[in-house]
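Novice: Take this sequence and fold it.
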Amino acid sequence: MSDDGLEIPVLLSEEQVAEFLSANPEFFRDRDELLSKLTIPHQRGDAISLVERQVSVLRERNADLRERLNNLLSIARDNDRLFERVRRLVLSVMEAQTLDSLIDAVDDSLSHDFRIEYVNQFLVSDIFPGVSRVDCYPKQEICSNVGISDLLDGNRVVCGKLREKELKFLFPNHWKLVKSSAVVPLHCQRPLGVLVVGSRDEEDFRVGTGTVYLSFIGEVLSRALADFIPVKSTSETSAPEKI
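Specialist: Down below sits the predicted model:
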């Protein structure tokens, strides 16, 4: 109250108005005339009504939700296709009756079904002596050339860009073309070898790439390989056929 008895109107801050409207979301329910007088500046500089602004916001939110839903559906379709490829690979591995047919099944599936540009398999020579279908080396030689001393002692898939020495060993015919790769250890109670895949695209197998499916493929192949470990007798080593 002023000295002359007149009331001085109290000015509310923007924060107070916003707080009041937030606490009373139904304030405009019976105040259509007031609502129609409200205008909100648009990004283009034009003034639009509150209702128009609400409709615009809802449309933007709906568009965002539709985009998110479409992305989720796309991911789901990609996962379905990937699962189907893995399923076919597992079935072909299970049907292999010889070590050579097993190696061919994996190469064919990864190269054609998964469309991976470069695929190689290396086996530990002490476990698979006399195998000519793929390159075989002593365990330490494989680890040394890959640059990871304990690679064959676990199931950790290694992705990224390899050094020249490693590329020349793992991709001897295409090492200049491989820009990213994944090294999958093959291990079933003991080191059996490695599966390597490569791409001309640096993003395909970059560091941080998800390796769930590659790890699973490695586990399936490892268990299948274990069935073909030759049984040594006193006189000779039997041919690597499925037990």
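
Novice: alpha carbons only for contacts and neighbour counts from here, please
Specialist: Fine.

Novice: how many other residues sit next to residue 215?
Specialist: For residue 215, the neighbour count with other CA atoms under 10 Å is 18.

Novice: Setting aside sequence neighbours, what's the nearest residue to it?
Specialist: Closest residue to residue 215 apart from its sequence neighbours, by CA to CA, 6 or more residues apart in numbering: residue 157 at 6.4 Å.

Novice: Let's check: the centremost residue of the protein is which one?
Specialist: residue 210 (3.5 Å; CA atoms, centre = their mean).

Novice: what separates that residue from residue 26, distance-wise?
Specialist: 49 Å (CA to CA, to the nearest Å).

Novice: mind listing the strands in this structure by residue range?
Specialist: Applying DSSP state E to the chain gives strands spanning 39-41, 47-49, 118-124, 135-137, 158-160, 180-187, 191-199.

Novice: Could you also give me the structure for this next sequence, so I can compare it with the first?
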Amino acid sequence: MDSANPKKDGLPSESEVARYLRNHPGFFLNNEDILAELKLTHQTGKVVSLLERQVEILRERNMDMRGRISNMLDNANRNDQLFERSKKLILNLIEAKRAEELSNILCRHLVNDFDDIDYASLILFADPSRLGSSVLRVVSPEQAQQQIGSLLRSKKAICGVLRAEELSFLFGKHADHIGSAALMPIQAGNLDGVIAIASKNPQHFKSSMGTLFLEYIADVVNRCLPKLMKGPFL
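Specialist: Down below sits the predicted model:
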């Protein structure tokens, strides 16, 4: 006996009836008179026939399926756009002739071609007197550890809301306009550094978001940058 729906007057429980109908899906085909007599109460309180209720359920499922398909198409479209923009960025990085040009291409394309990226920077950790230039930003490893050492410790991409002093180090005069940011450590030959991107939107970069795209771009920079650098530090 079903404890949740005990039998009354020797009649089968609701679960037994449900189990029987599931095991005999053709039952109502041979008992159409019973099917015609079945009535259901709608959420509005209106009594409707089983057929009407089935049509309503199918309509609701159809609307839900349309919504899911629409979301899938939107995601596919966004992924296509991301792929094309990433391909354009990577091809331009490969064609760079100097480290300064690579840095400029990277930051310009990230800001201009990708949604909600308002600021970008590439920072290398080395002796500024040996590697510095007017375009390529270079800071000493000691300064980097002092300013963003906690962000570099895991050697993995980090997303979220950063401290004011970290934003100031990464983005300079733009720090006050940044709501959220992401950064990825790089290792180009023997030269360490970081790629940092930021959005004015505090909700855009979250700790829970994926970092595959940023890691992918960092891999490309790691491969391209050493070929453009000169000096014993590589």
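
Novice: hang on, the earlier thing: as a markdown table, the strands of structure 1 with distance to residue 89 of structure 1 would be great.
Specialist: Formatted as a markdown table, these follow (distance: least, CA to CA, whole Å):
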| stretch | distance to residue 89 of structure 1 |
| --- | --- |
| strand 39-41 | 60 |
| strand 47-49 | 60 |
| strand 118-124 | 14 |
| strand 135-137 | 22 |
| strand 158-160 | 21 |
| strand 180-187 | 16 |
| strand 191-199 | 14 |
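
Novice: tell me the most buried of those strands?
Specialist: strand 180-187 (a mean of 26; mean count of other CA atoms under 10 Å).

Novice: Enumerate every residue touching residue 144 of structure 2.
Specialist: Counting by CA atoms under 8 Å, 6 or more residues apart in numbering, residue 144 of structure 2 touches residue 125.

Novice: Now check it against structure 1: what is it aligned to?
Specialist: Superposed on structure 1 with TM-score structural alignment, residue 144 of structure 2 falls opposite residue 142.

Novice: same thing with residue 194 of structure 2?
Specialist: Match for residue 194 of structure 2 (TM-score structural alignment): residue 194.

Novice: Spatially nearest residue to its match, not counting backbone neighbours?
Specialist: residue 185 (4.5 Å).

Novice: which ones are touching the alignment partner in structure 2 of that neighbour?
Specialist: Residue correspondence to structure 2 (TM-score structural alignment): residue 185 of structure 1 is matched to residue 185. Listed by CA under 8 Å, 6+ apart, the contact set of residue 185 of structure 2 reads 152, 155, 156, 157, 192, 193, 194, 195, 218.

Novice: and the closest residue to the first one other than its chain neighbours, how far is that from residue 224 of structure 2?
Specialist: Nearest-residue entry for residue 152 of structure 2: residue 185, 6.6 Å, with adjacent residues in sequence omitted and distances by CA to CA, 6+ apart. In this structure, residue 185 of structure 2 and residue 224 of structure 2 are 15 Å apart, going by CA to CA.

Novice: picking that back up, surely the residue nearest to residue 215 of structure 1 touches residue 187?
Specialist: No: using CA atoms under 8 Å, residue 157 of structure 1 is not in contact with residue 187, being 11.6 Å away.

Novice: May I ask you to name the longest helix in structure 1?
Specialist: helix 50-95 (DSSP state H).

Novice: Superposed on structure 2, what's the mean shift for that one?
Specialist: Average distance, helix 50-95 of structure 1 versus aligned residues of structure 2 after superposition (mean CA distance after the TM-score superposition for structure 1): 0.9 Å.

Novice: who does that helix touch, helix- and strand-wise?
Specialist: Packing partners of helix 50-95 of structure 1 (3 or more CA pairs under 8 Å, 6 or more residues apart in numbering; DSSP states H and E): strand 39-41, helix 99-108, helix 212-226.

Novice: Give the other helices and strands that the shortest one contacts.
Specialist: So that's strand 39-41 of structure 1. Secondary elements touching strand 39-41 of structure 1 (3+ CA pairs under 8 Å, 6+ apart): strand 47-49, helix 50-95.
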